[in-house]
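# need a structure here:
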Amino acid sequence: MIPEHAPFSPDQRQALNGLLAGFDPSQRWWLGGFLSASSGMPAVAAAPASKTPLTVLYGTESGNSEALAAQTVKAAKKKGFKAVLKNMADCQPADLEKVENLLVIVSTWGEGDPPEAAEEFYKSLMESEADFSKVKFSVCALGDTSYERFCETGKQVDARLEKLGGQRIAPRVDCDVDYEELSDQWVEAAFKALAPEPVAAAPVAFAAPAVAGVEYGKKKPFPSELLDKVLLNGEGSMKETWHYEFSLEGSGLVYQPGDALAVVAKNAPDMVEGILSAAKLTGNEEVVLKGGETKVLADALREDLEITVLSKAILKKLLAVAPSDKLQALLGDESKEELKSYLWGRWIADAVRDFAPNGLKADELVSIFRKMPPRLYSIASSPLAHPDEVHLTIASVRYEFDGQPRKGVASTYLADLVEKGGEVELFVQPNKNFRLPASDETPIIMVGPGTGVAPFRSFVEHRGESGSNGGSWLIFGDQRYSYDFLYQLEWQDHLASGALSKLDVAFSRDQPEKVYVQDKMREKAAELYQWLQKGAHFYVCGDASRMAHDVHEALLDIVEQEGGMSSEEATEYVAQLKKEKRYQRDVY
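Here you go, the predicted structure:
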């Protein structure tokens, strides 16, 4: 829009605004260049760059905080700030004492924990006595409202910076998985607080617009063809694990071993029918979604909204549209034990039946949901071995609650609703915290039970294709050898070719006593420690609640035992592995 202070009359501004509204970006660029050239004005802005310094600090688990931080730095530079990007993994609180302006973007992982790579910084900050009295700051916390301790890391960092003397220049924002709108508002508020007066933009040369075409990513997922799906478990298994192959041809999407693939799922018809029945609605009602789009309710429930996962945040929204003394009492439970018990296993439809027995209006129902978040899965293929393809290894989640069948949204969407040749929307989510060593000569140890083996299929394929001479050791575990040895023939081929140097397996239910991957680590303690001493990188992928903890404890014990160290020395040794990025985890 032409601003009022521009040298045009009101009628001229109105005419120009009407004309420019009909132009696309390339037309506006051409017109700007043409007018500059025809008037003899230089094609490069001559305003000096602002000297306002800005540090954007991030702590990331899945990559969202890093991506948002990078976007913030880019936007800051366009505003004229002298902006730099810093990773919590690469700095200490004391490094920030002399920072004048600080924006922090940090995610919360699991039950209120800091991101894996930011653990040391977080711990140091909580114990630090650094002087932040000259630091102006603001915090953007990323999290997931389905967890009890929503955005806990961001809240703690925000409070600690204030306690150390920092001056908060914009309120902290706590963002759910659909964070873009709120984080954009936070960025603008922070920029305005740091530079209330208009700042001069840095010199910018006119450049041609990007070549016309679609750029696929989070904002526009790629509609990929499902090339193949194979059930990996044998008949008689208690598990249902699928191997999926998707086409990336024409997408422009690229990935590296260790990255994740985000799948945009749709809710199953029975899930949609369940919530409609609970709310006493037909599904034919029209609703307005966040952003202003109008849709038929049933379509919105299937395509746009998270309609199953029940959380405290959802219950609060339900209470707002359907007042209930019973629900009020549940939310007010100080011990939280009753609330935790209620949330376990139930879906949103159960809560609607329990606390809104007379049903809800369509707009009331929609108001309690959040946008359907994409599901992230570790990529199970190497781009060198499978050009224009990406593979996943996913266990279908199915269980019963109160005699009723329940299931995971994305895992059963792929298993039940998408056939070979069907279309699935997806995009790549980089994970820079889970990478192969820079040198192919560096040995690697991979611990991955169940579907946790997925990224290691990618690692081994990649090393096989690149002709690596570095040792590769896989420790895999599952329930039964006969039914659950995922990718067994492939591992045998990799052993024969040399892409995989060593394979140890632990099948927990093939003998009276249960044997797990951490038990195999202890059996091979001396050899494992020798690999570490030779510079091996140690990787873990899989369940965070028990497996990752047990593997970590086994690693500490092995280092203490085989290295002849004290408990404190072993802890420091393993911490150093993390600092050197030789100990990396992809756990969930």
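# okay, CA-based contacts and neighbour counts for the rest of this
OK.
# Spit out the contact partners of the closest residue to residue 249 other than its chain neighbours.
Once flanking residues are discounted, residue 249 sits nearest to residue 388: 5.0 Å by C-alpha to C-alpha, 6 or more residues apart in numbering. Applying C-alpha atoms under 8 Å, 6 or more residues apart in numbering, one finds that residue 388 lies in contact with 247-249.
# Check residue 538 too.
So residue 538 contacts 444-447, 532, 582-584 (C-alpha under 8 Å, 6+ apart).
# one more time with 6 Å, if that's ok
Residues near residue 538 by C-alpha atoms under 6 Å, 6 or more residues apart in numbering: 445, 582-583.
# On the three-state scheme, the residue minimising distance to the centre of the chain is what?
For the chain, the residue lying nearest the average C-alpha position, counting by C-alpha atoms, centre = their mean, turns out to be residue 62 (3.4 Å). With DSSP: H, G, I helix; E, B strand; the rest coil as the basis, residue 62 sits in coil.
# try residue 509
Residue 509 carries the three-state label coil when classified by three-state DSSP.
# That one - how many residues pack around it?
14 (other C-alpha atoms under 10 Å).
# so how far is residue 477 from it?
10 Å (C-alpha to C-alpha, to the nearest Å).
# next one: residue 56
For residue 56, the distance to residue 477 - C-alpha to C-alpha - is 41 Å.
# In terms of packing, which of these two has more residues around it?
Taking other C-alpha under 10 Å, residue 56 and residue 477 do not tie; residue 477 has more neighbours (27 against 24).
# To check against the first, give me the structure of this:
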Amino acid sequence: MTHDVWRWQLALSVVLVYVCLCLSVWWWRKKSQSLVMVPPQKAWCVAYASQTGHAQALAEQTAKTLQLAGVAVQCLPLAQLTPSVMQQVERLLLIVSTYGEGDAPDMAQGFVQQTLSQRLDLSQLHYALLALGSRHYEPFCAFGVRLDGWLQQQGATPYFARIDVDNQDSTAIEQWRRQLVHLAGTNDSPDWTENTDFSEWILQERQLLNPHSQGAPIYYLQFSSTHPNAMTWQAGDLVQLSLGEQHTPRDYTVLSLPYQQHIALLVRLHYRATGEQGMASGLLARVPLGSTVALRVRQHPSFHLGVNNTRPLIFIVSGTGLAGALVHLRQQANDNHKTPCWLIFGERQRQYDFLCQQEIEHYQAQGIITRLDTVFSRDGQPLRYVQEVLLAEKKELLAWLQQGAAIYVCGSLQGMGQGVDAALKTIIGDDELAQLQRDGRYQRDVY
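Sure thing, here's the model as predicted:
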């Protein structure tokens, strides 16, 4: 009996030590979060809401300009501006994008739900706002306009009128930089164009991937640099194609990895309502092999795996959005890293539109892809679209999420992106999906 009592006491001691350890870790995390999220009252706070990384890059440049002037500054995602933080900050610079049909970027949904819905006394706050958008979409810069109006309704005072940027317009961005230099009280400013120059790349290969398809042509394109090692990137990043000074560069997901020493893309030929080919896709479809085009890499942090690299992964993609999943699968194969991966891919017809089929099936045989679901909308099968797979496999999806899976969605916003979002809300609920976004476990690259 004495021996049994001793064993029970030992077991209880181990449990108590474990509980204390967990509590200490939780306390330190809460403390560190508070230190990160609440800037000193005298410091400037630079907050960003970015979908593809452009707003974040401008925010980092903004913070660097302030630091060069000797100003204390903290740069952080907009989602970290909780109501309590907003009521403490006195100097705030905001750089925010508008996404989709006037929405906030995914990374800002927590701010929209937790802070923008509140009535707060922000009379202590002075702010400036740079709103990014495109006049191709109405309403223009909708999220920036909404945020600006809300801040003034809460009593905050703008340093100067909101600056709206149409498609990365350099004139508007330069206006922001000049205002910033004035606020910082300095004539010195880092070069905002540093490391953003386009470089020449040679078109080596162009392959039509879907001959006889009912849909528009999809091409595999491969470019080599005129200056080896000119650019580097990581899985999830974008490449921009220059169309001249009078036109906005076009973004494409990079399909290749840096060690391959080339840039590969999947591009669908776009047709306008008039029947004319799109400017960027039309150029890439017809420019002769051996020709040079101007490209530059743009970081896309929200579509990097980051800490999700150790989680089970669910890729939901359609059409050329396959590039956003395939590049990560290539990275996993190159690293010999076999975290569970579920790929859901949709297109029109299996016979003509199963893009990169051999590579996908190879990864499935290797165990890089744990589960593969394909749907083809014109083949007459019961399931036609990727969102219908989610609804049909609800129990499986919930099991993966229970195991900590992260979801990555890549493809068209209209139809596919919206349909997947609606399906996920139906399955797990609006609040749960919002929490996945805040945790970085629901990422989208939809266009």
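# where does the TM-score land?
Once superposed, the chains reach a TM-score of 0.85 (TM-score structural alignment, normalised by the length of structure 2), with 404 aligned residues with a C-alpha RMSD of 2.4 Å.
# Just tell me what the residue nearest to the centre of structure 1 corresponds to in structure 2.
Using TM-score structural alignment as the criterion, the counterpart of residue 62 of structure 1 in structure 2 is residue 52.
# Its match: what's it in contact with?
Counting by C-alpha under 6 Å, 6+ apart, residue 52 of structure 2 touches residue 300.
# could you pull out the strands for the stretch 451-588 of structure 1?
Shown for the stretch 451-588 of structure 1, the strands assigned by DSSP state E, counting those that start in this stretch span residues 472-478, 502-507, 537-542, 583-587.
# got those strands as JSON lines, with distance to residue 340 of structure 1 columns?
Formatted as JSON lines, these follow (distance: least, C-alpha to C-alpha, whole Å):
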{"stretch": "strand 472-478", "distance to residue 340 of structure 1": "30"}
{"stretch": "strand 502-507", "distance to residue 340 of structure 1": "33"}
{"stretch": "strand 537-542", "distance to residue 340 of structure 1": "24"}
{"stretch": "strand 583-587", "distance to residue 340 of structure 1": "23"}
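# between these, which gets nearest to residue 337 of structure 1?
Closest approach to residue 337 of structure 1 among the strands of the stretch 451-588 of structure 1 (C-alpha to C-alpha): strand 583-587, 26.3 Å.
# Name the surrounding residues that touch that closest one.
Contacts with strand 583-587 of structure 1, where a contact means C-alpha under 6 Å, 6+ apart, come from 434, 537-544, 577.
# what about 7 Å?
Identification of contacts with strand 583-587 of structure 1 by C-alpha atoms under 7 Å, 6 or more residues apart in numbering yields 433-434, 537-544, 577-578.
# same deal with stretch 414-429 of structure 2?
So stretch 414-429 of structure 2 is contacted by 387, 390-391, 394, 411, 433, 446 (C-alpha under 7 Å, 6+ apart).
# and what of stretch 144-154 of structure 2?
By C-alpha under 7 Å, 6+ apart, stretch 144-154 of structure 2 touches 96-98, 119-122, 131.
# Pull out the buried residues from those.
Among the contacts of stretch 144-154 of structure 2, those classed as buried by neighbour count (16 or more other C-alpha atoms under 10 Å) are 96-98, 120, 122, 131.
# Just the ones in helices from those residues, please.
Counting by DSSP state H, those place none of their members in helices.
# Verify the stated contact: residue 376 of structure 2 with residue 349.
Yes. Residue 376 of structure 2 is in contact with residue 349 according to C-alpha atoms under 7 Å; the separation is 5.1 Å.
# Have a look at these two and say which one is more surrounded.
Taking neighbours as other C-alpha under 10 Å, residue 376 of structure 2 and residue 349 compare with residue 376 leading, 22 against 18.
# what's the first-to-last distance across stretch 339-352 of structure 1?
Stretch 339-352 of structure 1 has an end-to-end distance of 15 Å (C-alpha to C-alpha).
# Where in structure 2 does that stretch align, residue-wise?
Using TM-score structural alignment, stretch 339-352 of structure 1 pairs with nothing in structure 2.
# before we move on, back to that, could I have the buried ones of the contacts of strand 583-587 of structure 1 as ChimeraX selection syntax?
Selection of buried members from the contacts of strand 583-587 of structure 1 for ChimeraX, criterion 16+ other C-alpha under 10 Å:
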select :433,434,537,538,539,540,541,542,543,577,578
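# Out of the contacts of strand 583-587 of structure 1, name the two that are farthest from one another.
Largest separation among the contacts of strand 583-587 of structure 1 by C-alpha to C-alpha: 543 and 577, giving 20.9 Å.
# can you pull out the helices in the stretch 201-350 of structure 2?
Secondary structure of the stretch 201-350 of structure 2 (DSSP state H, counting those that start in this stretch): helices located at 279-286, 322-335, 350-353.
# Tabulate the ones you listed (JSON lines), appending mean neighbour count and distance to residue 135 of structure 2.
Formatted as JSON lines, the helices of the stretch 201-350 of structure 2 follow (neighbours: other C-alpha atoms under 10 Å; distance: least, C-alpha to C-alpha, whole Å):
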{"stretch": "helix 279-286", "mean neighbour count": "16", "distance to residue 135 of structure 2": "17"}
{"stretch": "helix 322-335", "mean neighbour count": "20", "distance to residue 135 of structure 2": "26"}
{"stretch": "helix 350-353", "mean neighbour count": "17", "distance to residue 135 of structure 2": "33"}
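# among these, which is nearest residue 21 of structure 2?
Nearest of the helices of the stretch 201-350 of structure 2 to residue 21 of structure 2, taken as C-alpha to C-alpha: helix 322-335 at 33.4 Å.
# so how far is the closest one off the chain centroid?
Put simply, helix 322-335 of structure 2 sits 16 Å off its chain's centre (C-alpha atoms, centre = their mean, to the nearest Å).
# Quick one: the residues in structure 1 that it pairs up with.
Helix 322-335 of structure 2 corresponds to residues 453-466 in structure 1, going by TM-score structural alignment.
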